[in-house]
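# below is the structure, and that's it, no one-letter string:
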């Protein structure tokens, strides 16, 4: 019984468990379905909200697009209206312009018609005059024939003789008129040339400013004491003889304290000798072998310095393509002076003045600058070669195939040969400007006074000259002539004769102006 009871209880417990499981499963299914329905409803609500939002956003976009489209349409309409108004205005202007042109064409047509009528009248007048002219020509031919016959009867000449007489008279008249015309044109050209030349020269002088100080080559050597003179002379004069032989200069050792004079015609040799003497004195070893060694070393140094000076001058003037030999001669001009004026600085100054004047005249400034720099190149070797420095310089430059323009400018800058190009007169003018400007050249007071006295003496030596005054530092002579002895025509001849005599008998830089004055002074006293 108990066992059956236990089985029954067990069976009941199993059935209860099964029922509970089934109920649990059913409950889970029910809960799951409820959750699914709730989620579905939530999803549907979210979806509905998104659809409603999308609809509202679409409506907003459509409204914005409609508003923008309406605004764009209004803007396009306004633009179209403005363009239409502009086109209408242009059309009105074109219509007005065409109307004016039509009016102008109508006026021109009327004017042309009037001119055509006037031309017809003129043609008729010309035809009438032509007929009258033909009639008068016939009448004149008859009259001329009658006059010819009458003249032939009176003069007993034939036609050929009369023709020759008329041609001769006509030739004389034409020659007189031609001479007058030529003289007038020459005077006008001379006046224009004077004005233009003054402008060019003044512009060149104003644009180029050069130093007024003039360096002179120093030919003296300072010595520390007079005992050094004996060492320079050496035993029986061997040192001084060796020095003079090595340098080619003369050494003067006199009683002048504290100095030795170096004398030589070649400025470069003199500079070599001066530097060699200074180095010997500083070195203290003075004997023939040391002298020869030191002089050779100094000569090389001076040649290098001369070459560098020439290169600096070429660079300063921007003259290119010069050989080293010509550049060395340019450097040697730095040790050469003319009336106290350094020849190299003078050449550089002439180069710049020539360029300025060439630029003013529309010529090539580089050619003028090259000719101006090389115009005095012959002065670097005129102590070693016979002839004037223009000829020497020209012959030397020919070796280096310089252009004919440069050669003519070098040879003719002092008027030795006629110029064959416009650059030669420019170089000559620049040379005169550089040499004659105030402060360019110097001379001693004694020579200066003698030159002024010589000028006054030459001027007063002519008949009819009462007195003469040298003014403007000797660049002008003011001559006072006796009006009773010298008339207007003779005054020009006297002035020219004075200028000619000054040119022949004196040496001077630049030019000298002769101004001759003659006047009649009538003096009375009222008492």
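Arrived safely. It should be emphasised that the depicted structure is a prediction, and the values quoted were computed from it without experimental measurement.

# when you work out contacts or count neighbours from here on, use the C-alpha atoms and nothing else.
OK.

# now do the SS call for residue 516.
Secondary structure state of residue 516, per DSSP: H, G, I helix; E, B strand; the rest coil, is strand.

# thought it was touching residue 478?
Yes - with contacts counted by CA atoms under 8 Å, residue 516 reaches residue 478, the gap being 6.1 Å.

# what's the closest non-adjacent residue to residue 324?
residue 307 (7.3 Å; CA to CA, 6 or more residues apart in numbering).

# presented hereafter is structure B, for comparison with structure A:
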């Protein structure tokens, strides 16, 4: 504001001067001159007042500048003092570290001297011990020589005899120790495994029907046989050509035999014959028409069976081709056991075991149902059924654990998950149960003979008997030649030989019996 007043005064003074000049030149009247003089006076007053205020402002600003200078100087001095204090502290720390380092160096020097002294003492003691050891070896050799002369045995002979004695004793003790450890280790696991397997069989086990490669078509009278054969056998030839089944018409009353290794083709032939006989029109053209319709019906039935099976087992998302393969299992058999029933049973057994072990029950059912799909190929394959089934499962996008379980259930591939051994065990349970599968009498008898022969090949065995349909092998030993410890070892050796050399379903229990009898007659 003071500067504004000063500027206004100067402007007024200039205006007054200009007006004075103008009025003086134009000879204005005295009133105008008075106004000009008054304006000049006001301007001079304003200038004087502005000058005073400016001087006051100047002094005030100078005073403020001095105060700011003093303040900055004080702060600068404080910063310098703080830096000096930090430098002094840093110098003190450095001096302390130097002192500590010097102390450590001095202490290390003393330790090095002590170590050198101890090394020298150790060298002297080592030299002394070596000298004493040499003297001891010499004395020992002399004593051994003297003992050999007295005993008439060389050191090597004595060592060999001692080693043989110790080996026999150690073997007996080791076998007893091993037997104890094995019994203790297997106690809980064996009982638990037996519990799971027995409970699974009791809950899931079903009767199995034995199938073969021949179907019987019953007829009301033998007159129909002639109509089926046809003029010069044309009807029967057309029927065999259309179905791929051998039709045997013999003297069997009211029956015609249908022979074929493929159950699907036998079923097509049986249903076709039933339709033809019921309809009464039997000629080659009609035979081909009926067979074709029957094939379509069987295909639809196969798909329906597959769907019904997976619904019963609670399996979802199965590829349509796999559903069809599952349906075809109904018309297949393995060692006389219906393949679909076997697969359903394996699925249920595997699910039960998986539930007991805390594994995925749905995956176990899926793998159990599909484990034998390689047994129903539409075309012959050189691959084992496990590998073929694994390829199909992989092709149709099955789970990796299911694929491995299918391929590994006969050990064709390495097992990579806990699901695989479960499927293998479930398959063995379903197939090895008594009555589940038909077995040729000759091979069954031969297996029993092989079991008995394996036991008789061991020293000290007096007799051996395969009992319980080959599930148990009882071995009688001579008490004078085989003691209790050796009997335990013998049981283990026989079981190992059976496991490594023979082929058998399920498991074989080996029981070694050793007894001593004392007989007297009271007269």
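In hand now; what should we look at? Quick caveat, the model's predicted, so the values are computed rather than measured.

# re earlier: what residue in the second structure is paired with the residue nearest to residue 324 of the first structure?
Using TM-score structural alignment, the equivalent of residue 307 of the first structure in the second structure is residue 303.

# do you know how far residue 31 of the second structure is from residue 37 of the second structure?
10 Å (CA to CA, to the nearest Å).

# so for the two, which sits in the more crowded spot?
residue 37 (15 against 9; other CA atoms under 10 Å).

# please name the residues that touch the more buried one.
residue 16 (CA atoms under 8 Å, 6 or more residues apart in numbering).

# hmm, 10 Å instead?
By CA atoms under 10 Å, 6 or more residues apart in numbering, the contact list for residue 37 of the second structure reads 16-17, 20, 31, 43.

# just the buried residues of these.
16-17, 20, 43 (16 or more other CA atoms under 10 Å).

# which part of the second structure lines up with stretch 409-423 of the first structure?
Counting by TM-score structural alignment, stretch 409-423 of the first structure corresponds to residues 405-419.

# tell me the buried residues in that stretch?
With the criterion 16+ other CA under 10 Å, stretch 405-419 of the second structure contains buried residues 405-410, 415, 419.

# okay, now the match of residue 307 of the first structure: neighbour count?
For residue 303 of the second structure, using other CA under 10 Å, the count is 20.

# cool, and residue 371 of the second structure?
Residues near residue 371 of the second structure, counting by other CA under 10 Å: 31.

# verify the contact between it and residue 391 for me.
No - Residue 371 of the second structure lies out of contact with residue 391 (CA atoms under 10 Å); the separation is 11.6 Å.

# start to end distance for the match of stretch 409-423 of the first structure?
6 Å.

# same question for stretch 309-327 of the first structure.
End residues of stretch 309-327 of the first structure are separated by 8 Å (CA to CA).

# contacts for stretch 132-152 of the first structure?
126-131, 153-159, 161-162.

# any chance of the contacts of residue 37 of the second structure in CSV, plus secondary structure and distance to residue 326 of the second structure?
As requested, the contacts of residue 37 of the second structure are arranged in CSV below (DSSP: H, G, I helix; E, B strand; the rest coil; distance: CA to CA, whole Å):
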residue, secondary structure, distance to residue 326 of the second structure
16, helix, 125
17, helix, 126
20, helix, 130
31, helix, 135
43, helix, 122
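
# what's the farthest-apart pair in these?
31 and 43 (18.4 Å; CA to CA).

# can you classify residue 261 of the first structure by secondary structure?
strand.

# which one is it nearest to, not counting chain neighbours?
residue 220 (4.5 Å).

# which residue in the second structure lines up with the one you found?
Matched by TM-score structural alignment, residue 220 of the first structure corresponds to residue 216 in the second structure.

# and what of residue 355 of the first structure?
Looks like residue 355 of the first structure aligns to residue 351 there (TM-score structural alignment).

# check contacts around residue 515 of the second structure.
Residue 515 of the second structure neighbours (CA under 10 Å, 6+ apart): 476-480, 483-484.
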